[in-house]
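>>> Sequence first, predicted model second:
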Amino acid sequence: MTDLARALQEPWPDLRLQREGVGLGMWFFLTSEVLFFAALFCSYAVYRSFNAEAFHIAAAHTKIVYGSINTALLLTSSLTMTIALRAAAAELRRPTLLCLLATAALGIAFLICKGLEYRSDLAEHLVPGAGFPLTPPATQIFWGLYWIMTGIHALHLTAGIAIVLVVTTLFRRQIIPVQGSTMEGVAIYWHFVDSVWLVLYPLIYLAGRS
């Protein structure tokens, strides 16, 4: 059985329709995710409109160095994922595997950097509740949203890393071919997670430095 034949799954009659189906399914899934994050972003916008000065003060205490490093890591991971997708389309198995591993490694580096940032935030007691060091009290709203939004993004990224590693293993063992629709679905999800961070970065790290 050829790789193309193995790539075709039931109930699709041909690979073109299968790719379109996978793409459409992923976009439906991501639409629900977009609505979820949009609700968080709207909450941020509403609270900031009523507490502009407090948000400015709170955001000034975020660690922009960590945020900038993580932005660079995710932008680079988007590049390696794009190269992996192109390599898979050209049926270049080894470059596809290498770029997928590089993408997962960059994602793990992001989580490590985020963990270091969280440790620094905890050391400064920047968690809403008793002993919160900033004033006015509305600064706690910003930090509450910070922990919620970045935490949810980190969970999505963790899921993305796991998916990339599983798919890489399946490709390496030739259980599924690299030129199938699986690669396209993985790439769509990864780029979505990266795009969410590109919205979070200015909201969290630049808001207090404008």
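Structure received.
>>> Please count neighbours and contacts with C-alpha atoms only from this point.
OK.
>>> Please, where are all the helices along the protein?
Ranges of helices in the chain, per DSSP state H, are 3-7, 15-50, 52-59, 64-89, 93-123, 139-172, 182-201.
>>> Go through those helices and name the closest to residue 129.
Across those, the minimum distance to residue 129, taken as Cα to Cα, is reached by helix 139-172, at 7.7 Å.
>>> Now do that closest one: distance to the chain's middle.
Computed by Cα atoms, centre = their mean, to the nearest Å, the chain-centroid distance of helix 139-172 equals 6 Å.
>>> how about stretch 69-88: buried residues?
70-71, 73-78, 80-88 (16 or more other Cα atoms under 10 Å).
>>> take the one below as the second:
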Amino acid sequence: MSIAVAHGHDADLIGLEAEHPGPAPKRIVTGYGFWIFLLSDMVMFSCFFAAYAVLLGQTAGGPTGAQLFNLRNVAVETACLLFSSFACGMASIAAEERNYLWFQIAMAVTCLLGLAFLTIEFREFADLVARGAGPSRSAFLSAFFTLVGCHGGHVSAGILWLLTMMAQVSAKGFRADIRRRFLCFALFWHALDIIWVAVFSVVYLLGSAA
């Protein structure tokens, strides 16, 4: 009888262990927590998109998107960011394989394409301001500069983060904590790519049509 009770007790313990296998690995916890941050960022951009949609026609007699936007330059911007996301994916593969050389090359390409994107965006903003179409000209332009400028600020922060990751891998190698940080960076960079596709579609394409 006591043996049967002992076996039953052991079975209960095994069942409890199956239901509660213990804490998740740090990589999963880190990724999950960073996804929560990204979702909060998406909520913020959603508010900016909503404000832009409401204020799209509020030009106060000033120029509209169709008169201001240069879709050729925007297409080049989009290509730079899309290819930078691809290069970031290559860096992720190199990090998994612990390939230092290809990791640094892929990250350098990501950085250069990100800088090219920012350069084109900065020149666009400077040109608009020089033409008297700054953020204070109308509610439409205020919403435009806020939405697109906020994304550009995120890209700038991403490039600083990218350079930090390159330096950390160069100094400390592919340690577990550094790989977790790189996972968060890759999620952040790809999220910026997705947001830009929405900006390109909603702000530039629909804005030009309007």
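Noted; the coordinates are in hand. Treat the numbers as computed from the prediction; the structure is a model and nothing was measured.
>>> Give me the TM-score for this pair.
The TM-score (TM-score structural alignment, normalised by the length of the first structure) is 0.80; 185 aligned residues with a Cα RMSD of 2.4 Å.
>>> picking up where we left off before, okay if I get the helices of the first structure as a markdown table plus distance to residue 209 of the first structure?
Formatted as a markdown table, the helices of the first structure follow (distance: least, Cα to Cα, whole Å):
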| stretch | distance to residue 209 of the first structure |
| --- | --- |
| helix 3-7 | 50 |
| helix 15-50 | 15 |
| helix 52-59 | 8 |
| helix 64-89 | 10 |
| helix 93-123 | 18 |
| helix 139-172 | 15 |
| helix 182-201 | 12 |
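>>> Can you say which of the ones you listed is nearest to residue 207 of the first structure?
Comparing the helices of the first structure by Cα to Cα, helix 52-59 comes nearest, at 5.9 Å.
>>> Measure how the closest one sits relative to helix 15-50, angle-wise.
Going by axes from the mean of the first three to the mean of the last three Cα atoms, to 10 degrees, helix 52-59 of the first structure is angled at 120 degrees with respect to helix 15-50.
>>> helices and strands around helix 52-59 of the first structure, which ones?
helix 139-172 (3 or more Cα pairs under 8 Å, 6 or more residues apart in numbering; DSSP states H and E).
>>> if we can go back for a sec, of the helices of the first structure, which is nearest residue 208 of the first structure?
helix 52-59 (4.3 Å).
>>> which of the residues in the closest one are buried?
52, 54, 55, 56, 57, 58, 59.
>>> and if you look at stretch 162-173 of the second structure?
Neighbour-count burial for stretch 162-173 of the second structure [16+ other Cα under 10 Å]: 162, 165, 166, 169, 173.
>>> Please work out which residues outside that stretch touch it.
100, 104, 107, 111, 178, 181, 182, 185 (Cα atoms under 8 Å, 6 or more residues apart in numbering).
>>> pretty sure the third one contacts residue 93?
Spelled out, it's residue 107 of the second structure. No - here residue 107 of the second structure does not reach residue 93: they are 11.4 Å apart, not a contact under Cα atoms under 8 Å.
>>> contacting residues for the residue mapped onto residue 22 of the first structure from the second structure?
In the second structure, the residue matched to residue 22 of the first structure (TM-score structural alignment) is residue 30. Residues in contact with residue 30 of the second structure, defined by Cα under 8 Å, 6+ apart, are 180, 184.
>>> how near is residue 30 of the second structure to residue 174 of the second structure?
Per Cα to Cα, to the nearest Å, residue 30 of the second structure is found 16 Å from residue 174 of the second structure.
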